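Student: From the sequence below, what's the structure:
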Amino acid sequence: MGRAEERRARQKSARRAKRAAKAGGIRRFFTWKWLLGYLLGLCALFIGGFFILYLLVEVPPANAAAKAEANVYKYSDGTIMAKEGKVNRESVPLSKIPKEVQHTFVAAENKDFYSDSGVSFTGTARGLVNTALGRGKQGGSTITQQYVKNYYLNQEQTVSRKLKELVISLKVDQQKSKDYILQGYVNTSYYGRGAYGIQAAARAYYNKDVEDLSVEQGAYLASVLQAPSQYDWSAAGPNGKRLVKARWNYVLNNMVEKGWLPKGEREGLKFPIPIEPRPIPGLDGQTGYFIEAAKKELYKAGVNENEFEAGGWTVTLNIDKKKQKALETAVRSQLTDKLDPKKRKVDGNAQVGAVSVNPKSGGIVAMYGGAGATKHYINNATRSDYQPASTFKPLILAAGLENGSTAQDSTPITASTIYDGTSRRPVKGSDTAFAPPNEDNKSYGPISVQKAMNNSVNSVFAQMAVDVGLDKVKNTAIDLGMNEDAGGFDVRPAMSLGVMGASPRDMAGVYSTLDNHGKKVTPAIVKSAEKGDERSQLPDPTNGQAISRGAADSVTSVLTGVVDDGTGQAVRQQGQAVAGKTGTSDDNKSAWFSGYTPDLVTSVGMFGEQKGVGKQVSLKGTAGGGRVNGGDYPAKIWAAYTQAALNGQKASKFDLDTDMGAAVKPPPSPSSSDTSESPSSSPSATESTSESPSSSPSSSESASESPSASSSASPPDGGDTPSPPGPSSSASDDGGGFLRRDQE
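Tutor: The predicted structure is shown next:
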């Protein structure tokens, strides 16, 4: 062997030795023991990292989107009126969800929910890998994980979010009960049709409250969660319908497997096709007025405004759908259909407000606030900037009866007490000169209180207010429900003509208290308000005795005479007892009828408001007529509404504890011989000469306490046009039981 060959052999041998040494080193490095050690080290590192992550990651507060809910408003029968809020969600406690419906969600998403630790490690690992590889959303999460994602985190698909979801889910499962987690899950999930939460979904798909869902309907809602847009039956194509039916069957079969649904019952279930989508009720029409009034009532009752506006409340109102429809129809048929603002500018100024109350419960069963909250911002039913006029007169009599007051000659004030009805007769016993004119400056001479109420004689009630005591009159009025803060409630003789401010709701409350035998009624629009298991404590609308039953019943008895034989004849109903009072304010800026039956009290106000300006203006000429009196449009609206609202009910009578007034017996008219005797407040013949209309207050006094002394001036109460004594021969039956008159 030559040197060259020997050198090559040595080099080749060295290379083989080097390769062998290298291979031996790798084998030594990757033995099974070493590999196991490496794996254990990696596991320890992962566990240590997860432990640190577990310690660092806290359960965060709920995200804003998960807490956002709508406030739901319902009619008295429980049907939805409106939802207010950006998110159509209404959380409900799990106790309201039928058990079998609860099980449909568990069967659909997580059969082992009640026994697992709150997480699926295999599902989470698969999700992490797919997220890292950009493969999009993956299933496999537990109900707890989905709840955590909805309530605490967000919907982003990142590795860090999934790791947080895993840690928080473990903690939530340890800290909360399974029922708490399931409740959160069904209330935070999105079901399609704009519905967040199971209650909104039950309404959207089946027009039901969640407690009324059947197991098959629950199974559909649990199925639709997987793909809300694709599985919505109304929008799904053939494939979507096939898939959601398959999912529905899958849910029910899982329930049978878990023992939550008997197999025989399962076989009899049919797929529950949802209703067509419907728009969420808005705040147009009267609804906006209802909601604003309800909010004010709740805040006054102590509900925190910020908490309420955050959403999640269910507010049931006392509004009766049938009666509300009847009231709106009455306003339209009796007035608004007759208005033509393009032809008559004054027609654009006519506003109507009305409130109807159940006097026994105090609930507002119907309310009319105007053309609509989006068209006329001010709620005419609750505004108190117009005078109630002669509808205040019954309160003066109530004060006299309650306080046992007497007239100027010490005669007790009753329905049969005789007063001087001379127009512009100066009031006696007043520190302030006051001599109000009657309507058309008509003088009645000696007249009973009953007749004076029937014909709304201003001079009688101006004197009576002073006889009773103006302070006492005001106090009684406030006790009955008048709003002292409405403005113009000054203690002065002109108060007797209703020159203070009042709303239809105020007057409905006053007359409800009279109807309720003197027990105070504060009209309430809210029946109940609750959020989850929390129920707001609302004041009792009927609480405490405002005036004695005898005084209240006596006023009611007198007010039946106004309807039977006075300015309120437009509302007479055959067989049905009705009491009420008309009112027309100074310069005809407002006209009223407030009246009641034993079961229903309604106050209707008509107001002149210059369109676009808000200034109070006269109603004269509305709908092409002349002066608008309380016995005109307000009484006609009242009559049409009451007839419809009480349709189908048996006519009722007042149960009165009194021996006076028109409901007991007609008051005797003073005979010619009676005039020779000095009536309670009637001047003698000599006094009559010295206290003639010409002796009314000076112009400066009139300006502060009464209208112009001119005989052509309108009386401060607008002068309810009186009816002649006895039933009018021109009265006619309208076919619906109400007798109407063209003149108030």
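Student: Could you use CA atoms for every contact and neighbour count after this?
Tutor: Fine.
Student: Any chance you could list what contacts the strand or helix carrying residue 73?
Tutor: Using DSSP states H and E, residue 73 sits in strand 71-74. Strand 71-74 is contacted from outside by 80-85, 90, 291, 308-309, 311-317, using C-alpha atoms under 8 Å, 6 or more residues apart in numbering.
Student: change it to 7 Å
Tutor: For strand 71-74, contacts defined as C-alpha atoms under 7 Å, 6 or more residues apart in numbering pick out 80-85, 311-317.
Student: Can you mark which positions in the host helix or strand of residue 252 are buried?
Tutor: According to DSSP H and E, residue 252 maps onto helix 238-258. Neighbour counts over helix 238-258 (16 or more other C-alpha atoms under 10 Å) mark 240-241, 243-245, 247-249, 251-256 as buried.
Student: Do a quick rundown of the strands in the stretch 501-650 of the chain.
Tutor: Ranges of strands in the stretch 501-650 of the chain, per DSSP state E, counting those that start in this stretch, are 519-521, 526-531, 534-535, 542-545, 572-573, 579-584, 590-596, 601-608.
Student: Tabulate those strands in JSON lines, adding columns for mean neighbour count and distance to residue 75.
Tutor: Formatted as JSON lines, those follow (neighbours: other C-alpha atoms under 10 Å; distance: least, C-alpha to C-alpha, whole Å):
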{"stretch": "strand 519-521", "mean neighbour count": "26", "distance to residue 75": "21"}
{"stretch": "strand 526-531", "mean neighbour count": "19", "distance to residue 75": "9"}
{"stretch": "strand 534-535", "mean neighbour count": "11", "distance to residue 75": "17"}
{"stretch": "strand 542-545", "mean neighbour count": "15", "distance to residue 75": "21"}
{"stretch": "strand 572-573", "mean neighbour count": "23", "distance to residue 75": "29"}
{"stretch": "strand 579-584", "mean neighbour count": "32", "distance to residue 75": "28"}
{"stretch": "strand 590-596", "mean neighbour count": "33", "distance to residue 75": "23"}
{"stretch": "strand 601-608", "mean neighbour count": "30", "distance to residue 75": "19"}
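Student: To compare with the earlier structure, here is another sequence to fold:
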Amino acid sequence: MGRADERRARQRGGRRAATGRRRSSQAGGKSGIRRLFTWKKILGTFLGLCLLGIGGFIVLYMMIDIPEGNADAQLQSNVYKYADGSVMTRDGERNREIVDLAHVPKKVQMTFVAAENKTFYKDSGVDLKGTARGLVNTLSGKGAQGGSTITQQYVKNYYLSQEQTVSRKLKELVISLKLDREKSKDYILAGYINTSYYGRGAYGIQAAAQAYYRVDADKLTVEQGAYLAALLQAPNQYDWAIASATGKELVQKRWDYVLNNMVEEGWLDQGERAAMKFPVPKDPKPTPGLGGQKGYLVEAANAELARQLVAQGGAETTKDALALIKRGGWTITLNIDKKKQSSLEKAVKDQLTDEVDKKDPDDTKAQAGAVSVDPRTGAVVAMYGGVSYFDHYTNNATRTDYQPASTFKPVVLAAALEEGAETQDGEQIAANTVYDGKSRRPVVDNGRKVGFAPENEDDTNYGDITVQTAMNQSVNSVFAQLGVDVGMSKVLDVGGKLGMDTEKLQAVPAQTLGTMGASPLQMAGVYATLDNHGKKVTPTLIKSVESNGRAVSLPDAVGDQVISRDAADAVTSVLTGVVDDGTARVSVRNNPDRDGQKVAGKTGTAENNVTAWFNGYTPSLVTTVGVFGEDPKPPHGHVSLHHVLGKPRINGGDVPAKIWAEYMFDVQTEVTEFDLETDQGAAVEPPVSQTPSESPTESEEPSESPTTEEPTETPTTQTPTETPTTEAPTETPSETPPSSSPPPSQSTSQTPDTPVDPQIRDQNP
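Tutor: Next up is the predicted model:
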């Protein structure tokens, strides 16, 4: 090689060295993060995690075996006891008869597949997407969301529990996979339809067929099978006997969904489907041991326990909790006092049911509901749900479809006192504040008429009267103005604090007349909170609960101070005037068994006399009594109480107050007086008698429609929901869904000053 060639070679080597140095410098300049997270490492980590997950699942799969079924092996009764520990009744014996799948028509079998898991015959027993979603929801505390296969549901019902934990869900996944490999699809489907809960105490398709259609499973039609399949999604809400109008609409849509899926999958002919009509189930038949009031008490206790189990995480949904309770093994001690319960039942019998002429169509309209609560503990010591659990399945003590009418007026006064509200003239509102009691007087807000002018009873004009007298005589025009002076949003807020469901109500003046829906149980809580000097009282039916030796913790029924003692005590003081000088004096003040007992209370009668109330209390006991007008024929709508018991109408100061007085003065063992820290109201400052400015007619509590300055105005308040009267002897509905109830109305509860028998004549306008 010549010198020239050597020089060129050295030059080429230098350039390569320089390039190498530059590359080395660039490599050295890379950040530590880039060296750490190369795509190869990321991919490797991902694959490693996948392998780890697969390995972990393989270990779980090998470790978890299909367990012995426990749903049948541990069947027991539930025992319900009175507060003193004596047994009230037993319930929870599994009403179930296993039937072979061959005894269920093929198309009926397919209704369940169409309803719950169309890919049942093709899948591996699990829905990985739904299970993953359920695991994420469980870990994040969002509760039960996401679907599961028929196999998974069967595993949960038969082999596992309803608890909401990650370990239970993983077990469910593994067992479902194994079961699908080891057992036939027919075996799994048979297990599913034989173990599922259908409501009405029926477990399994045979019991359900009898409970809803009075036939054996092998005689079920496709239409009936589709209803039973639809029912599994929400046995209580979809049970035709107790469903609201909304519930009935939902189950019919679910029924259509099932049959349409069958057509889509080729399991049902389109022409056959088009000819099908919804098969309305028969009314429930009795279950031993739940007759009379016991069925109401058992189902109300089950509903209360179910809510608590869900709140504590013992079950994912109310449906799961009720199914868990129905499996048996629970000992539930209620707060029900045997003597008080018996006395309440007797009072309703003496004052209402024994007086009813069953041949008189008017008399058959009256339904009573009552709740008695100890305000110091919140214990529900007595409850009356209806004439008998198997004659009237809806619990009148817990239904929320009737208006509380003028029994809401104490809430308006409580809000005024709590908020330190002032009149339009700037005067602070108190019991002795004077208002214009003229009937149809337009309500004014800062000088502007709001378009609401409610009529007083019999269109009576009271002239200038105090708030105390307005409460005594239940003067609509005064309380409508009072509510606007306070601010209706504040009134509803205080109502919610006291225990009413006011969150979704419109803040309009008509609400002052009690046009929302409320149950005797809810109103008992409101009045118990007033009686307890403003500390929140939540009426509680359950005293204690045990399951297999494990106690279930229960929340404290007495809570925080929700309104001031001064406001609560002032309302109580005012309400003593209703008894001593107002609408309750005929039945309560003058009752010979009163013996000087101090009483506060309020009467109420809804528009068209659809319902009548007396909510009253002594220092140691609160009792609400409602008499509701209900059509004995389906669809059991609201009807007037006119001419019941041969009277022109039933008012709050009549039958409800008489039931209240007989019960309360029987169970009160000693005369007590209110301990009130207030300087206003009838209890501490007896009012000067004030009479209407026009000659009053003699009656007790009417029902009036509110009027405006021109035509009569229908208030735009939230309509109470209506509960049918054929509630099944199964789960007590936790919430009554909306249905076809009458439009919101104005309850009035005004009585002239003269105490007279409210039977004299019908004075509805």
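Student: List the TM-score for the superposed pair.
Tutor: Put the two chains on top of each other and the TM-score (TM-score structural alignment, normalised by the length of structure 1) is 0.58; 455 aligned residues with a C-alpha RMSD of 3.0 Å.
Student: picking up where we left off before, the helix or strand following the strand holding residue 73 of structure 1 vs structure 2, average offset?
Tutor: Sequence-wise, the next helix or strand downstream of strand 71-74 of structure 1 (DSSP H and E) is strand 80-84. Once fitted to structure 2, strand 80-84 of structure 1 is off its aligned match by 0.9 Å on average (mean C-alpha distance after the TM-score superposition for structure 1).
Student: which bit of structure 2 covers the strand holding residue 73 of structure 1?
Tutor: Across structure 2, the stretch matching strand 71-74 of structure 1 (TM-score structural alignment) is residues 78-81.
Student: what residues are up against residue 739 of structure 1?
Tutor: By C-alpha under 7 Å, 6+ apart, residue 739 of structure 1 lies in contact with 569, 570, 571, 572, 573, 731, 732, 733.
Student: ok, which stretches of the stretch 101-250 of structure 2 are helices?
Tutor: For the stretch 101-250 of structure 2, helices defined by DSSP state H, counting those that start in this stretch occupy the ranges 106-116, 128-140, 150-158, 166-182, 185-195, 205-213, 222-231, 245-264.
Student: Of all those helices, which one is nearest residue 8 of structure 2?
Tutor: helix 128-140 (68.4 Å; C-alpha to C-alpha).
Student: which residues in structure 1 does the closest one align to?
Tutor: On structure 1, no counterpart of helix 128-140 of structure 2 exists by TM-score structural alignment.
Student: Also stretch 520-533 of structure 2?
Tutor: On structure 1, the counterpart of stretch 520-533 of structure 2 by TM-score structural alignment is residues 504-517.
Student: residues of stretch 302-318 of structure 1 that come out buried?
Tutor: 303, 308, 309, 311, 312, 313, 314, 315, 316, 317, 318.
Student: Counting by contacts, list what the helix ranked longest in structure 1 packs against.
Tutor: In terms of residue count, the longest helix belonging to structure 1 (DSSP state H) is helix 3-29. For helix 3-29 of structure 1, not one helix or strand is in contact under the criterion 3 or more C-alpha pairs under 7 Å, 6 or more residues apart in numbering; DSSP states H and E.
Student: Identify each buried residue in it, please.
Tutor: Within helix 3-29 of structure 1, no residue qualifies as buried by neighbour count (16+ other C-alpha under 10 Å).
Student: corresponding residues in structure 2 for it?
Tutor: By TM-score structural alignment, helix 3-29 of structure 1 lines up with nothing in structure 2.
Student: Over to stretch 240-248 of structure 1?
Tutor: Aligned using TM-score structural alignment, stretch 240-248 of structure 1 spans no residues in structure 2.
Student: Then stretch 104-116 of structure 1?
Tutor: Going by TM-score structural alignment: stretch 104-116 of structure 1 matches no residues.
Student: May I have the secondary structure class of the one in structure 2 that sits across from residue 341 of structure 1 in the alignment?
Tutor: The equivalent of residue 341 of structure 1 in structure 2 is residue 358 (alignment by TM-score structural alignment). Classification of residue 358 of structure 2 using DSSP: H, G, I helix; E, B strand; the rest coil returns coil.
Student: residues contacting residue 358 of structure 2?
Tutor: Contacts of residue 358 of structure 2 (C-alpha under 7 Å, 6+ apart): residue 364.
Student: measure it to residue 651 of structure 2 for me?
Tutor: Relative to residue 651 of structure 2, residue 358 of structure 2 is positioned 21 Å away (C-alpha to C-alpha, to the nearest Å).
Student: Residue 373 of structure 2 now?
Tutor: As judged by C-alpha to C-alpha, residue 373 of structure 2 and residue 651 of structure 2 stand 23 Å apart.
Student: With residue 168 of structure 2 instead?
Tutor: The gap separating residue 168 of structure 2 from residue 651 of structure 2 is 56 Å, by C-alpha to C-alpha.
Student: So those two - more neighbours on which side?
Tutor: Shown here are residue 168 of structure 2 and residue 651; by other C-alpha atoms under 10 Å, residue 651 has more neighbours (32 against 15).
Student: Isn't the more buried one up against residue 607?
Tutor: No. Judged on C-alpha atoms under 7 Å, residue 651 of structure 2 makes no contact with residue 607 at a distance of 10.9 Å.
Student: Quick check: neighbours shared by these two?
Tutor: With C-alpha under 7 Å, 6+ apart, residue 651 of structure 2 and residue 607 have no common neighbours.
Student: Relative to residue 604 of structure 1, how far out is the aligned residue in structure 1 for residue 616 of structure 2?
Tutor: Using TM-score structural alignment, the partner of residue 616 of structure 2 in structure 1 is residue 595. Distance check for residue 595 of structure 1 against residue 604 of structure 1: by C-alpha to C-alpha, it reads 9 Å.
Student: Kindly report the same for residue 675 of structure 1.
Tutor: 39 Å.
Student: Please name the nearest non-neighbouring residue to the counterpart of residue 651 of structure 1 in structure 2.
Tutor: When structure 2 is aligned by TM-score structural alignment, residue 651 of structure 1 is paired with residue 671. Leaving aside its chain neighbours, residue 671 of structure 2 sits nearest to residue 597 (4.9 Å; criterion: C-alpha to C-alpha, 6 or more residues apart in numbering).
Student: what's the alignment partner in structure 1 of that neighbour in contact with, if anything?
Tutor: Mapped onto structure 1 by TM-score structural alignment, residue 597 of structure 2 lines up with residue 576. Taking C-alpha under 7 Å, 6+ apart as the criterion, residue 576 of structure 1 is in contact with 651, 652, 653.
Student: Good, wrapping up.
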